[in-house]
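*Asks:* This is a predicted model, with the sequence first.
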Amino acid sequence: MHADFLMSRAAEARPRPSLLADIGGTNARFALEVAPGQLECIRVLPCAGFATLQDALRAYLALPEAAAWETPWDAAIAVANPVNGDLLRMTNHHWQFSIEAVRREFGFARFGVINDFKALALALPHLAPGNLRQVGGGQAADAGTIGLLGAGTGLGVSGLVPSKGGWEALDSEGGHVSFAPASEREIAVLRFAWREFPHVSAERLMSGSGLVLVYRALAERAGLPAQAHSPADVIALALSGECAVCAGAVDCFCEMLGTIAGNLAVTLGAIGGIYIGGGIVPRLGSAFDGSGFRTRFEQKGRFAGYLATIPTFVITAEYPCFAGVAAWLRSSAGVGSIM
């Protein structure tokens, strides 16, 4: 009885965790923050495996490792979508939900939703140097504006602007700007894409499905039949050297991303550096470092010298978004935005 009593008192003393989530168009990543900066039970669930966000939440909380903790008292999720009002409909997935309805269903005292790349921007000050790989450029300016973009299921864009209180993260849907070609090859890709989409955004090409679209366009340009490759297939065949068209697609992808990153740098005046997240670039490893990305990044005519000094970094942390979600949840700005 004495042991049971001690166990009961220990359970009461242990604070209830916060539920954190990073919801993309392909995967839903969950974690419990049991103390500031201490994450437990990190799990990745496929979005396609669940009809709704609520179903995925229930499945996660039912896992033995999650159920072993006290029921989360608050929660915050980053979602690949604009966050305006209570009702959210995801751009690159079919899930839609009411923030307040989810809060009530799960009994959260607080429940907040933030754009995923805004959350990733908030995570940047918390990343260790070992979680970044510099690709060209000089030294980041202290307290200089920072730009962020990343290709995965879609193309996310954000940034950090210095303020008196530290940093202000930007809400942005910059992935949906119109794509601008910068070579004859890219003009051919754009003409191919126009046959399928009246508006070809940067995201149409700078994403997993976009990489396949680039591959198909270049196969046609080479007079070859396109195979039914997935984004992972294109990357694997490019890196192994087994498919010249796939290698060209990855090379083209990196150059186009360099143009877009350079555009972001001059738009924001991002002398604090440009950071690259998302799921695609980290998979390319050293092939990205040796690609035309950096040359294209600096290819801005009279502003080439300006861009040459701006460093670009690849984010290599496995789950970088959680730090930003947690920081936002704890901040006064995040609390004020929570339903």
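*Replies:* Perfect, I can see it now. Numbers count the residues shown, from 1 in each chain.
*Asks:* from here on, contacts and neighbour counts on C-alpha atoms
*Replies:* Noted.
*Asks:* And Gly269, how close does it get to Arg110?
*Replies:* For Gly269, the distance to Arg110 equals 36 Å [Cα to Cα, to the nearest Å].
*Asks:* Kindly report the same for Tyr275.
*Replies:* Tyr275 is 31 Å from Arg110, by Cα to Cα.
*Asks:* out of the two, which sits in the busier spot?
*Replies:* The neighbour comparison of Tyr275 against Arg110 (other Cα atoms under 10 Å) goes to Tyr275, with 25 against 18.
*Asks:* check which helix or strand covers the more buried one.
*Replies:* strand 274-277 (DSSP states H and E).
*Asks:* quick one: buried residues of the very next helix or strand once past that strand?
*Replies:* Remark: after strand 274-277, the chain's next helix or strand is helix 280-284, criterion DSSP H and E. Of the residues in helix 280-284, Ile280, Val281, Pro282, Leu284 count as buried by neighbour count, 16 or more other Cα atoms under 10 Å.
*Asks:* Got another one to weigh against that:
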Amino acid sequence: MASAGLIADVGGTNIRLGVIDYQSGEIRHIIKYRCSEFPGIEDAIRSYLNEVDEKLQEACIAIACPTGGDWIAMTNHSWAFSRSETKRNLGLESFNVINDFTANAMSIPTLSDKQKIQIGGGPADPLSPISVYGPGTGLGVAHLVNHQGRYIPISCEGGHADFSPISELEVELLSFLKGRFGRVSNERILSGPGLANIYEALCHIHQQPVQQYQPADVSAKGLSGEDSVCRQALAMFCQMMGSFGGNLALTLGAFGGVYIAGGVVGNFVDYFIASDFRNRFEEKGRFSRYCGKIPVYLITAEQPGLQGAAAYLRQELGYHLNAKSAK
């Protein structure tokens, strides 16, 4: 076994690569490429290896698509490849391919206190299950279980569970989106496109003209107060993030913590923390006190995907995971 391995975090736009030192857990030589610059993932990896000039025998790739079989086809990009062929072509002894939210889950045991912000609740129980979710292009969900010191990630498609409204306004929101999509999942609301969907629905409900806003426009104009409908959309987004997170906590008994990843919330962290998010997280009737004990953390690490791929690979090779690997 070599002393270091290759790690990568692959999204629809960019691929980030690095080298993980197995003993220290430190990640070095982080380089980002645009996926569009290469015909396939193998070409990007070869370019990276030529640039860093390291001979690596093991690899772990976190990628934004299903990873169950040998054939991997990206959801939001044209890259597709065979695990076995890529492993052979690159001369690797092992080639692990995991879902991007599996990587987010695996990053959690390595996070330092500086790489997360706690939003309410008590201390986390290190032996209890953990949930992680995050709005981006879609709504990712994964879980993590500590079994005798080994962390077992549980991949799922929880973002596609049915949206359940709480308030009368949310019932109207559901009715509008049901007319557009038929079935309404949480991803239709708790994502970048979902924020725009909330805005359009509120314009319809309030009989206001719809502006052609992108999700970033909705959040920016909501934060500035320039557009009152955008402001309301942002508030509702935070509230419904709380309800969904509380449901995850109840479903899994996530006393190890509920973690929020993804790019959307990072655009308005202070607003999110001050919003009704935590109230809605705990607003579970007879089980409000139960949820009140469960901590929520906002992941602020710059490279949680790479950190998680590194953690996954190190654990596969028998290394213990802890926050010392976080930089």
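*Replies:* Done, it's in. Small disclaimer: the values here were computed from a predicted structure and weren't measured.
*Asks:* Any idea what the TM-score is?
*Replies:* The TM-score (TM-score structural alignment, normalised by the length of the second structure) is 0.88; 317 aligned residues with a Cα RMSD of 2.3 Å.
*Asks:* quick check: the strand holding Tyr275 of the first structure aligns to which part of the second structure?
*Replies:* Counting by TM-score structural alignment, strand 274-277 of the first structure pairs with residues 258-261 of the second structure.
*Asks:* Counterpart of Gly147 of the first structure over in the second structure?
*Replies:* Checking TM-score structural alignment: Gly147 of the first structure goes with Ser131.
*Asks:* what's near enough to touch its match?
*Replies:* 105, 141-144, 248-249, 252, 254, 256-259 (Cα atoms under 8 Å, 6 or more residues apart in numbering).
*Asks:* any idea which of the residues you listed has the most stuff around it?
*Replies:* The most crowded member of these, judged by other Cα under 10 Å, is Ala105 (33 neighbours).
*Asks:* doesn't Gly140 make contact with it?
*Replies:* No - Ala105 of the second structure lies out of contact with Gly140 (Cα atoms under 8 Å); the separation is 10.6 Å.
*Asks:* residues contacting Pro126 of the second structure?
*Replies:* Asn146, Gly256.
*Asks:* Assign it to helix, strand or coil.
*Replies:* Going by DSSP: H, G, I helix; E, B strand; the rest coil, the secondary structure assigned to Pro126 of the second structure is coil.
*Asks:* Pull up the gap between it and Phe255 of the second structure, please.
*Replies:* Distance from Pro126 of the second structure to Phe255 of the second structure, by Cα to Cα: 8 Å.
*Asks:* Check Glu85 of the second structure too.
*Replies:* 41 Å.
*Asks:* The contacts of Ser131 of the second structure in strands, which ones?
*Replies:* Among the contacts of Ser131 of the second structure, the ones falling in strands (DSSP state E) are Val141, Ala142, His143, Leu144, Val258, Tyr259.
*Asks:* Which of these sits closest to Ala62 of the second structure?
*Replies:* Nearest to Ala62 of the second structure among these: Ala142, at 13.4 Å, using Cα to Cα.
*Asks:* which residues sit in contact with the residue mapped onto Met206 of the first structure from the second structure?
*Replies:* Aligned by TM-score structural alignment, Met206 of the first structure pairs with Leu190 of the second structure. Leu190 of the second structure is in contact with Pro135, Gly138, Leu139, Phe237, Met240, Met241, counting by Cα under 8 Å, 6+ apart.
*Asks:* and those residues, which two are the farthest apart?
*Replies:* So, these by Cα to Cα: farthest apart are Gly138 and Met240, at 15.0 Å.
*Asks:* Could you check which of these two is surrounded by more residues?
*Replies:* Met240 (23 against 19).
*Asks:* so the more buried one makes contact with Phe277?
*Replies:* Yes - under the criterion of Cα under 8 Å, Met240 of the second structure makes contact with Phe277 at 7.4 Å.
*Asks:* need the helices for the stretch 151-300 of the first structure, in chain order.
*Replies:* In the stretch 151-300 of the first structure, the segments counted as helices under DSSP state H, counting those that start in this stretch are 184-194, 202-205, 208-221, 231-240, 244-268, 280-284, 286-289, 293-298.
*Asks:* nearest to Ala10 of the first structure, of those?
*Replies:* Using Cα to Cα, these put helix 280-284 closest to Ala10 of the first structure, at 41.9 Å.
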